[in-house]
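Trainee: got a predicted structure plus its sequence, pasted below:
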Amino acid sequence: MATYLIGDVHGCFDELQALLAQANFEPHQDQLWLTGDLVARGPDSLAVLRYVRSLGPAVRMVLGNHDLHLLAIYAGISRNKPKDNLTPLLEAPDSDELINWLRRQPILQVDHQRKLIMGHAGITPQWDIATAQQCAREVEAVLSSSCYPLFLDAMYGDMPNNWTPEMIGLARLRFSTNALTRMRYCFPNGQLDMICKDAPTDAPSMLKPWFELPRQVDPDYTVIFGHWASLEGNGTPEGIIALDTGCCWGGELTMLRWEDKQFFTQPASQRATLDGQNLLTDI
């Protein structure tokens, strides 16, 4: 059995299939980990969701900010914009089934046997593993409940941006969601900056990528994340691996086989590249 970890798919179904074929992925014996943002921006989010759902227990995934955005559109809270490329999914006959399956997926994965942690944006340096798991469980519980639209309506916003264990209610849920699905930079004290999206070479000097700050997570664990395509998989310290390499923007889809640390890449197809170029002009 092999464990394959793939960066943000973003609706790039053809590239996902080609990447899995490179490694002879066998869902009956292998396990597939996905860093979130399965949907949006790329050409075929519907096919991606149908395929991933069909894999059943062979998949371990987390939700990303674009997956949460889809849930908010479905709940009538956010607007479906052309650049999201989500209309075919929202209008599909099985859209209710797929989206309700999606909102019951985890927002954090921890495997103590493999010593692997996966969060879409990473793990804030203010959390240890136990705190991250607790905060993730709280978000997952409300997403899978009947009151999930109330949470989705309240999740948008950049504050609070500094963790305290005393935080409660919607403020705590919003911080946890931002830390797990939107985070890139922190101030030196660990406080989140939710504004800067630049590559590290272009970021203000007072900000540091979250993975450059001292972390409370056990160093024996490897943290896998996506979300940050401009890193192109580079620049992280030992024990932290970035897997989003911007396939939906014309880059590549990247996969790591955990057992032998072999990387596989699949260049974006012409279809994905053209869609990405068109969407870049719409941001």
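Mentor: Received the coordinates, thanks.
Trainee: going forward, measure contacts between C-alpha atoms and count neighbours the same way
Mentor: Noted.
Trainee: buried stuff in stretch 193-209?
Mentor: Across stretch 193-209, burial judged by 16 or more other Cα atoms under 10 Å covers Asp193, Met194, Pro200, Leu207, Lys208, Pro209.
Trainee: let me see the contact set for the second one.
Mentor: What it means is Met194. In this structure, Met194 makes contact with Asp158, Asn161, Arg182, Met183, Arg184, Tyr185, judged by Cα atoms under 8 Å, 6 or more residues apart in numbering.
Trainee: now do the fifth one against Gly250, distance only.
Mentor: Noted for Arg184: a distance of 21 Å to Gly250, by Cα to Cα, to the nearest Å.
Trainee: swap in the first one?
Mentor: Distance of Asp158 to Gly250, computed by Cα to Cα: 29 Å.
Trainee: and here is the other one:
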Amino acid sequence: MANYFVGDIQGCFAELELVLAKVDFNPSRDVLWAAGDLIARGPDSLPTLRYFKQLDGSAKVVLGNHDLHLMAVVAKIKRVNPKDQLEALLNASDLGSLIGWLRLQPLVQELPEHNIVMSHAGVPPQWDIQTLRSQVQRVSNALTAQDYIPALIAKMYTIDANAWDPNVSELQQNIYCINALTRMRFLHLDGGLDFDCKLSPSECSDPKLTPWFNCDGLIKQTHTLVFGHWATVMGKVASENIYALDTGCCWGEHLTLWHMESDQIITQNKLKKS
């Protein structure tokens, strides 16, 4: 058995197939861990979702901001981003089933025997592992509730929740949890989330902003962290126990796969359009 962790696929299904072929991935034997944003900018969001859904127990998936945005689009809360290639997915006969499957996916997956935590964007430095687990479970409860659209999805973009406060309402805590785990990049000096700067850490000249993974964090002291989301980082994190797996395949770069057991990185370049 092998554990493979893959960064943001973003509908780049052909590249996913190729990188999995390089390692002879076998779903009857191996497990594929996906760091969120399965869909959106690439041409094959529909087969990507179908593939992970049929993998069942051989796949461990976390939700990314694009996956949550799809729920908002299907619920008529948001319009399709013109940059996304979602027409085939939105017109698919099994769209309802795919959305139902997505709602069951958490914001965090753990591999306890190896102390690995995977989320889409990272983990808030001020949280311990118990706080992370309890907050993630509460969001999962909200996503699987019958009223998830009016109670959570419809309010996901309307509540300003960029700072952690355990004393605010459950909804505000849920929105902060979603924002931190699916949208986080830089933090302000007070620990608040910055949603504006998408540059790489080396390109950002604002002394008041710090990459979340450079902050002293409780969880990173005891766990290996795996995340995607931040393509401009291009996998370059100066820490032995943090793996940044989004390497911008949908932007013309490459898809990254991490084989945990051998600590090996395998890549697949973006295919050129014919």
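Mentor: On my side now, so go ahead. Quick caveat, the model's predicted, so the values are computed rather than measured.
Trainee: what's the TM-score here?
Mentor: After superposition, the two chains reach a TM-score (TM-score structural alignment, normalised by the length of the second structure) of 0.96; 272 aligned residues with a Cα RMSD of 1.3 Å.
Trainee: between the buried residues of stretch 193-209 of the first structure, which is nearest Glu140 of the first structure?
Mentor: Ranked by distance to Glu140 of the first structure (Cα to Cα), these are led by Met194 at 21.6 Å.
Trainee: correct me, but Gly36 of the first structure touches Leu63?
Mentor: Yes. Look at Gly36 of the first structure against Leu63 with Cα atoms under 8 Å: they come within range, at 4.6 Å.
Trainee: so if I had to pick from the two, which one is more boxed in?
Mentor: For Gly36 of the first structure and Leu63, the more surrounded residue by other Cα atoms under 10 Å is Gly36, and the numbers stand at 31 against 27.
Trainee: list the contacts of stretch 60-72 of the second structure.
Mentor: Contacts of stretch 60-72 of the second structure from elsewhere in the structure, counted by Cα under 8 Å, 6+ apart, are 31-40, 78, 99, 102, 105-109, 118-121, 149, 153-154, 182-183, 229.
Trainee: among those, which are in strands?
Mentor: Within the contacts of stretch 60-72 of the second structure, residues falling in strands by DSSP state E are Val31, Leu32, Trp33, Ala34, Val108, Gln109, Met118, Ser119.
Trainee: for the second structure, longest helix please?
Mentor: If each helix of the second structure is counted by residues according to DSSP state H, the longest one is helix 129-144.
Trainee: outside of it, which residues touch it?
Mentor: Counting contacts by Cα under 8 Å, 6+ apart, the residues outside helix 129-144 of the second structure that touch it are 103-108, 123, 148, 151-152, 173-174, 177-178, 218-219.
Trainee: go again using 7 Å as the cut-off
Mentor: Where contact means Cα atoms under 7 Å, 6 or more residues apart in numbering, the residues beyond helix 129-144 of the second structure that reach it are Arg103, Leu104, Pro106, Leu107, Val108, Tyr148, Leu152, Asn174, Cys177, Ile219.
Trainee: adding distance to Tyr243 of the second structure and neighbour count, write the residues you listed out as CSV.
Mentor: Compiled in CSV, the contacts of helix 129-144 of the second structure are given as follows (distance: Cα to Cα, whole Å; neighbours: other Cα atoms under 10 Å):
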residue, distance to Tyr243 of the second structure, neighbour count
Arg103, 25, 20
Leu104, 25, 15
Pro106, 19, 20
Leu107, 17, 26
Val108, 15, 26
Tyr148, 32, 16
Leu152, 30, 19
Asn174, 25, 21
Cys177, 21, 24
Ile219, 14, 20
